[in-house]
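Asks: build me a model from this:
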Amino acid sequence: MESRAAILWEQNAEWSVEDITLDDPKAGEVMVELAASGMCHSDEHLVTGDMVLDPEIAKMIGLEQFPVIGGHEGAGTVVEVGPGVTDLAVGDHVALGFIPACGRCPSCARGWQHLCDLGAFLLAGRQITDLTARHHAKDGTDLGTMCCLGTFSPVTVVSEASCIKLTDDIPLDKAALVGCGVTTGWGAAVNAANVQPGETVVVVGIGGVGANALQGAAYAGARHVIAVDPVEFKREQAPIFGATHTASSFEEAQALVGELTWGANADKVIITTGQVTGDMIAPAMSLLAKGGRCVVVSVADIKANDVQLNLFELTLQRKELVGCIFGNANPRRDIPRLLRLYMEGQLKLDELVTREYDLDGVNQGYQDMRDGKNIRGVIKY
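Replies: Have a look, this model is predicted:
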């Protein structure tokens, strides 16, 4: 089958929109015609190299990350199923979860689908079933797919482990957002931070993930929800998603939090910046009250190891620093649940989308993201 896709041929290049061919789905796979794809910052991490393995290491383990079709947030309709697929049929509506969930590995069995063993294949970009490609450039070159999905193409082939079946009443262009950013931000507040009613919560970085961390904190009953971002447009948008106060920097947030809490500080701090660096940890931890928890959601450079952290304060004030992937969520449970909240008016998805683009506008969409013009951009097919 023929389609088009936005391909990243090498690091620090632009996305190239080209014709491609797709193989039929093999055992355990389905072909999906997408309605939309979210434009998540994680695809930008491929461009900048934050999520790119050292070439020598990649060669050693037989991994080729480039060329790769971008996109890992999508929803659409199943148009073909491979042998052995029993849970999905042609015509089914599905959201694609960027974390596949097998349901059988030790993590899935413990209710930790966000740590499914199949996640080991995400950077490989090949089919989970046999580590070969179903997507090919016109010259025959095998193409990888971001998170084994490749939603920067109106048609893609994925493992059934990446598909969450939806009811037909859910708008697919909104369901696309829940495959990564919405669930990651919401779950960071509700699951990883475990926000409780009456707490003070600080969210640092108000993009597609941070806006949903605000929503999760507000839904959980936080008294104060402080949005921190240097971009004025994002601070202006933050109250739509539940922020009660805003600040432009750590320093401004420190004074504000101290005033709001009479010097006790915040119960939870959630870092959702486009990229996290080691020098952000100490000021984030300084915003915490005794026994408070800092949740790191943002992706860092894959080679980054240095962190600034006051260990005396960590111990004597019993503060917690924890990691979070996909909002520590279980996609097969939480994606349908969040979409049901949207349908009932309790989760804002329409307001998240600042601009829509066609596939040829992918580079403009990411430039708008870099310029701070979007909470979330979406490619509509």
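Asks: going forward, measure contacts and count neighbours with C-alpha atoms only.
Replies: Noted.
Asks: which parts of the stretch 251-381 of the chain are strands?
Replies: Secondary structure of the stretch 251-381 of the chain, counting by DSSP state E, counting those that start in this stretch: strands at 266-271, 288-296, 320-323, 353-357, 376-380.
Asks: now do the end-to-end distance for stretch 166-185.
Replies: Stretch 166-185 has an end-to-end distance of 21 Å (criterion: C-alpha to C-alpha, to the nearest Å).
Asks: picking that back up, highest mean neighbour count out of the strands of the stretch 251-381 of the chain?
Replies: Each of those was scored by mean neighbour count; the highest is strand 266-271, a mean of 28, by mean count of other C-alpha atoms under 10 Å.
Asks: would you double-check that Thr86 falls in a strand?
Replies: No: counting by DSSP: H, G, I helix; E, B strand; the rest coil, Thr86 is located in no strand; its state is coil.
Asks: that one and Arg126: what is the separation?
Replies: Counting by C-alpha to C-alpha, the gap from Thr86 to Arg126 is 22 Å.
Asks: looking at the two, which has the bigger crowd around it?
Replies: Counted by other C-alpha atoms under 10 Å, Thr86 and Arg126 do not tie: Arg126 has more neighbours, with 27 against 10.
Asks: alongside the first, I'd like the structure of this one:
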Amino acid sequence: MQIRAAVLERSGNDGPFATTLPLTLTTLELDPPGPGELLVRIEAAGLCHSDLSVINGNRVRPMPMALGHEAVATVVSTGDRQDTLFAVGDRVVLTFLPACGECVPCASGEAYLCARAAAANGAGELLRGGRRLHRDGDAVHHHLGVSAFADHAVIDRRSAVKIDADIPVEIAALFGCAVLTGAGAVFNSAALRPGEGVAIYGLGGVGLAALIGSLAGGATPVVAIDPSPQKRALGLELGAAGTFAPDGAESQIETLLGGKPDIVIETVGKASVLEQAYALTRRGGRVVTVGLPNPMERFAISPTGLVGDNKTIIGSYLGASIPARDIPRYIALWRSGRMPVERLLSSVSPLAKINTLFDILARGDAVRQVVIPHLEET
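Replies: Next up is the predicted model:
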């Protein structure tokens, strides 16, 4: 079938993207789903810094590539005649880390480190191999097994988690990456204990998801650092005990808390910020980093201090999440009002505005923007 998708022809693009137009809305040929795959209609897709890092070249991926990885969709058809888990009409959240179920990480309960999925994502292929997107006879690469900036997609069934259809699509999409990564960093990676103090660097979609996750998990107090006055104000509205501009934040936080926090979560994706996060963490505390800086960046710490202070540095990919387990949990917390995920939503736009929306994201002027591929531009 023919679909419309936002395709990135090359990486390393400079802004303003509304002028340079790195993403082109183009017609692609989409193969039907094979065994273990689903054809889905994309209902909504969120813009994430992981998409931006492919556009600007910080994350090297094969080109051309149909971007987008955080989305909610409806099942149109299945590649298996009798799929026991999914049926036509099911609403599903898409996630960018399918799990083969057979490699050592999968067998060890760490499916978010699935070796086959990582290899497929790096090659721009689906989990079972190959690409289902084509243009003029040439293959177009998948982005993280999803390619959600399109009206339809073929995905591996293990990239989908079934949800109830009554959740507004612009909210449901956010559970696929922002919420899994941010809340997962709190619950899975940091293993938050009620009453612990948490500090968060960065109040984008992931940082705010970490904030509301920390509060839902009983952290007290929760503080955050971000240069945007609007995001700091939103953090306070959501229940943070304090939010601070970067300059002088650490001393202000220590004054407010009467010491250093137990857990510090870094979502910015800069090595220099990770160093600040490490310094802010109390002795014996945990530093969790979910940001993805340029691969050439390095951070420096004192090995003697690491040992003497007994701190733990934890890398957290997708919040160390098991999507089929964690998405229903976070949706339940949202339904109960304990995790107001809807407050992360900045705007809803048609797919045609995708380049302009990435300018807004690059400037830090939005938390989570969502595109609706079937929404016509007005």
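Asks: residues in contact with the equivalent of Asp334 of the first structure over in the second structure?
Replies: Aligning on TM-score structural alignment places Asp334 of the first structure opposite Asp326 in the second structure. Going by C-alpha atoms under 8 Å, 6 or more residues apart in numbering, Asp326 of the second structure touches Leu180, Gly184.
Asks: and the one 10 residues further on, by the same measure?
Replies: Listed by C-alpha under 8 Å, 6+ apart, Ser336 of the second structure has no contact partners.
Asks: residue in the first structure matching Pro98 of the second structure?
Replies: In the first structure, Pro98 of the second structure lands on Pro100 (TM-score structural alignment).
Asks: burial of its match, as a residue count?
Replies: 31.
Asks: swap in Gln276 of the second structure?
Replies: Gln276 of the second structure: 15 surrounding residues under other C-alpha under 10 Å.
Asks: so who does the residue opposite it in the first structure once aligned touch?
Replies: Aligning on TM-score structural alignment places Gln276 of the second structure opposite Pro283 in the first structure. Pro283 of the first structure is in contact with Phe250, counting by C-alpha under 8 Å, 6+ apart.
Asks: check the gap between Pro283 of the first structure and Glu251 of the first structure for me.
Replies: 8 Å.
Asks: try Trp186 of the first structure
Replies: For Trp186 of the first structure relative to Glu251 of the first structure (C-alpha to C-alpha), the value is 25 Å.
Asks: also Ala124 of the first structure?
Replies: The gap separating Ala124 of the first structure from Glu251 of the first structure is 40 Å, by C-alpha to C-alpha.
Asks: between the two, which one's more packed in?
Replies: The neighbour count for Ala124 of the first structure versus Glu251, taken as other C-alpha under 10 Å, is higher for Ala124 (23 against 11).
Asks: all the helices of the stretch 201-350 of the second structure, residue numbers only.
Replies: 205-216, 229-237, 249-257, 271-280, 303-309, 323-335 (DSSP state H, counting those that start in this stretch).
Asks: export the ones you listed to TSV and tack on distance to Arg158 of the second structure?
Replies: Shown next, in TSV, are those (distance: least, C-alpha to C-alpha, whole Å):
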stretch	distance to Arg158 of the second structure
helix 205-216	23
helix 229-237	34
helix 249-257	42
helix 271-280	32
helix 303-309	39
helix 323-335	9
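Asks: ranking these by burial, who's on top?
Replies: Highest mean neighbour count among the helices of the stretch 201-350 of the second structure (mean count of other C-alpha under 10 Å): helix 205-216, a mean of 28.
Asks: what does that helix correspond to over in the first structure?
Replies: Taking TM-score structural alignment, helix 205-216 of the second structure hits residues 208-219 over in the first structure.
Asks: contacts for that stretch?
Replies: Residues contacting stretch 208-219 of the first structure (C-alpha under 8 Å, 6+ apart): 40, 181-190, 195, 201, 203-204, 225, 227, 238, 241-243, 270-273, 347-348, 352, 375-376.
Asks: do stretch 168-178 of the first structure as well
Replies: With C-alpha under 8 Å, 6+ apart as the test, stretch 168-178 of the first structure has contacts from 35-38, 73-76, 92-93, 95-97, 335, 338-339, 343, 349-350, 380.
Asks: change it to 7 Å
Replies: 35-38, 73-76, 93, 95, 335, 339, 349 (C-alpha atoms under 7 Å, 6 or more residues apart in numbering).
Asks: excluding its backbone neighbours, what's nearest the residue nearest the centre of the second structure?
Replies: Centroid check for the second structure by C-alpha atoms, centre = their mean gives Cys177 as the closest residue, at 3.1 Å. By the measure of C-alpha to C-alpha, 6 or more residues apart in numbering, the closest residue to Cys177 of the second structure outside its immediate chain neighbours is Glu70, 5.5 Å from it.
Asks: counterpart of that neighbour over in the first structure?
Replies: Checking TM-score structural alignment: Glu70 of the second structure goes with Glu73.
Asks: same check on Ser189 of the second structure?
Replies: Ser189 of the second structure maps onto Ala192 in the first structure, with residues paired by TM-score structural alignment.
Asks: isn't that match right up against Phe326?
Replies: No: counting by C-alpha atoms under 7 Å, Ala192 of the first structure sits too far from Phe326 to count as a contact (9.9 Å).
Asks: ok, back up a step: out of the helices of the stretch 201-350 of the second structure, which is closest to Arg59 of the second structure?
Replies: helix 271-280 (15.3 Å; C-alpha to C-alpha).
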